[in-house]
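**Student:** sequence and computational prediction follow.
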Amino acid sequence: MAFNAFSDYLLLEKNYSKLTLRAYTSDLEEFRNFISEEFNTVIIDDVNYQQIRNWIVHLVEKGITNRSINRKVSSLNTYFKFLIKTKDIEVNPLSKHKALKISKEVQVPFSQSEMQEALAQLDSQTGFEAIRNKLIIELFYATGIRRIELVQLKLTDVDLSNKTLKVLGKRNKERYIPLLDSVIETIKSYSEERNKLEIISDKPYLFLTKKGVKIYETLVYRIINNYFSKVSSKVKRSPHILRHSFATHLLNQGANLNAVKELLGHSSLAATQVYTHNSIAELKKVYSNTHPRSKN
């Protein structure tokens, strides 16, 4: 199995991150383990579509979501496309495969009042963790960055003199996001508390645990869920909903869609347009309340 060559292809030619590479490798290993048990082979290059269908059925029966299954199959498809490129196979067994249907989930953003209430919880609190948590919430809401992007932020990514934040997004694409004065003040407060830590193992990284190591994604999720569970009854209270709130509130205030696309780090407008649903709802509300003919 041309794992090494495939890995080099993803890293060097496709410019995928190491995190994405691990996800692809994990999916391929999972499929290889399946065909080893079911068909007594570990050579993915020789499988047929029916064997892949058996794997998909197996995943469905395990309760894996259609979205996750589609992602796993997509990893496999990318591998087969690589084998076509290198002329190791002539036909992609997934060439006619249709992805499983995914029900569209309505992502409900936090309201502006919920955002204010969540941050108000932290205004009077002191100490390293409280100020760190406040900065995490403020950064998510003020910049719209992804959770993994926040976790990977380094001290050198913050430019206080130019009031900008350098973010390393998908496929190692860099973007610069302006920082609000209020966020800069919180960054300064956090830096003071960070410097008081007795031990710092991961010195380059901006966000640390109280033990001085780089913060991790599950902790970031718990922080967001904890604070917003006190001010919101929404089912989903995650970093992604904060990103959604950032985009929705900007669009509600009349921000240009293309500008929001650049801030979010999207490669196409289609990805950004998903956030316009709530903005259109807000426009309809304003329209019905203000148009002279709406009262008739």
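**Tutor:** That came in fine, so what should we check first? None of these values were measured; they are calculated from a predicted model. Residues are numbered from 1 along each chain as shown.
**Student:** only C-alpha atoms for contact and neighbour calcs from this point on.
**Tutor:** Noted.
**Student:** now do the strands in the stretch 101-250 of the chain.
**Tutor:** Using DSSP state E, counting those that start in this stretch, the strands of the stretch 101-250 of the chain run over 158-159, 164-168, 174-178.
**Student:** ranges for the helices of this protein?
**Tutor:** 3-8, 18-39, 49-61, 66-85, 112-123, 128-143, 147-151, 181-194, 217-229, 239-252, 257-264, 269-272, 276-290 (DSSP state H).
**Student:** mind putting those into TSV with mean neighbour count?
**Tutor:** Output for the helices of the chain, formatted as TSV (neighbours: other C-alpha atoms under 10 Å):
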stretch	mean neighbour count
helix 3-8	15
helix 18-39	15
helix 49-61	15
helix 66-85	18
helix 112-123	15
helix 128-143	22
helix 147-151	19
helix 181-194	17
helix 217-229	16
helix 239-252	23
helix 257-264	18
helix 269-272	14
helix 276-290	14
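**Student:** and here's the other structure:
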Amino acid sequence: MEYQESFINYLRYEKRTSPHTVVAYKKDLDQFVCFITEMVGEFDVNKVDSKLVRTWIVSLMEKQLSPRSVNRKVSTVKAFFRFLMKEKIVETNPAVNLPLPKVRKKLPGFVEEESLHHLLDDGFFPGDFRGVRDKLIVALLYATGIRLAELMQLKGSSFDTKNYLIKVLGKRQKERIIPYPREMNNLLFEYLEIRNREIGYFPDILLVTEKGKPVYEKLIYRVVKKSLEYVTSFEQKSPHVIRHSYATHLLNKGADLNAVKELLGHSSLAATQIYTHTTFEKLHDIYKQAHPRG
């Protein structure tokens, strides 16, 4: 138990891993520890070998877990033993070089540009506090491509309204600056005015509930799902789908891949390149429709 706690604290305080990811790591690690304990009667990090880890992987696959889920859980165990090697508690990592189920590359889904313009421009949101706040949530996600956790951390001071820039604190506490459309200021000022008048002044948080509490994940998911239902039949309706839409629309308009990488806060270009597949598919469809021999 001591080693697991040390690992989680390492992720939380040294690696500055996001709280959501830390919770997922802890859950995966707890499941692994329980499995090993049931198998051999105890969990001793120095007695865990590749054979035991392989048996655990097989058990996960027998439970019909998706290849993506199995790979994520194995990644957690790999990271745990890397940490133990770093601390000189174990000499080898039993979770490396094991055969894993192949993950089928899933292209990110996105909402059409016209649908999002329709949603934000054509009166779907009422003019009361909740309506203005909900519109600001959707508008910020689409205008900047920020993550859910980044959206929840925004303050009024995050905005440079003169230069139309927003300062975002991303993964591992990395700060980045993102431009936003000029018309966003009108919506931002409208929200701040109605919030300060009806709910209260909050210097340390931008988005709040009607009771003056910071917005939470489920609320934002609910807002996005309800809003997208007005304009699209696309099955997935989440903040991340709006982020996918932001990236795809930028690339469709000819944005440089490296620039999109910086805007999204990706640590490597490989994470951004997945959006080019969606773009190429769209270009292929246009070609088939437009070319005489398409």
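**Tutor:** Structure received. All of these numbers come straight from a predicted model, not from anything done at the bench.
**Student:** any idea what the TM-score is?
**Tutor:** Once superposed, the chains reach a TM-score of 0.88 (TM-score structural alignment, normalised by the length of structure 2), with 293 aligned residues with a C-alpha RMSD of 2.5 Å.
**Student:** about what we covered before: of the strands of the stretch 101-250 of structure 1, which stretch is the most buried?
**Tutor:** Mean neighbour count (mean count of other C-alpha atoms under 10 Å) peaks for strand 164-168 among these, with a mean of 20.
**Student:** tell me what that one is packed against?
**Tutor:** If contacts are counted by 3 or more C-alpha pairs under 8 Å, 6 or more residues apart in numbering; DSSP states H and E, strand 164-168 of structure 1 sits against strand 158-159, strand 174-178.
**Student:** may I see the ones you listed organised as a markdown table, with distance to Ser294 of structure 1 added?
**Tutor:** Putting these into a markdown table (distance: least, C-alpha to C-alpha, whole Å) gives the following:
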| stretch | distance to Ser294 of structure 1 |
| --- | --- |
| strand 158-159 | 48 |
| strand 174-178 | 39 |
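**Student:** just so I know, which of those lies nearest Phe31 of structure 1?
**Tutor:** strand 174-178 (32.9 Å; C-alpha to C-alpha).
**Student:** what's the angle between the closest one and helix 257-264?
**Tutor:** Interaxial angle of strand 174-178 of structure 1 relative to helix 257-264 (axes from the mean of the first three to the mean of the last three C-alpha atoms, to 10 degrees): 110 degrees.
**Student:** now find how far off-centre strand 174-178 of structure 1 is within its chain.
**Tutor:** Put simply, strand 174-178 of structure 1 sits 16 Å off its chain's centre (C-alpha atoms, centre = their mean, to the nearest Å).
**Student:** reformat the helices of structure 1 as JSON lines; add distance to Leu94 of structure 1.
**Tutor:** Output for these, formatted as JSON lines (distance: least, C-alpha to C-alpha, whole Å):
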{"stretch": "helix 3-8", "distance to Leu94 of structure 1": "17"}
{"stretch": "helix 18-39", "distance to Leu94 of structure 1": "14"}
{"stretch": "helix 49-61", "distance to Leu94 of structure 1": "6"}
{"stretch": "helix 66-85", "distance to Leu94 of structure 1": "6"}
{"stretch": "helix 112-123", "distance to Leu94 of structure 1": "45"}
{"stretch": "helix 128-143", "distance to Leu94 of structure 1": "38"}
{"stretch": "helix 147-151", "distance to Leu94 of structure 1": "30"}
{"stretch": "helix 181-194", "distance to Leu94 of structure 1": "48"}
{"stretch": "helix 217-229", "distance to Leu94 of structure 1": "33"}
{"stretch": "helix 239-252", "distance to Leu94 of structure 1": "31"}
{"stretch": "helix 257-264", "distance to Leu94 of structure 1": "32"}
{"stretch": "helix 269-272", "distance to Leu94 of structure 1": "25"}
{"stretch": "helix 276-290", "distance to Leu94 of structure 1": "33"}
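**Student:** so Leu242 of structure 1 makes contact with Arg146?
**Tutor:** No. Leu242 of structure 1 is beyond contact range of Arg146, at 9.2 Å (criterion: C-alpha atoms under 8 Å).
**Student:** between the two, which contacts overlap?
**Tutor:** Common neighbours of Leu242 of structure 1 and Arg146, counting by C-alpha atoms under 8 Å, 6 or more residues apart in numbering, are Phe140.
**Student:** now for Tyr25 of structure 2: which residues touch it?
**Tutor:** So Tyr25 of structure 2 contacts Ile8, Lys73, Thr76 (C-alpha under 8 Å, 6+ apart).
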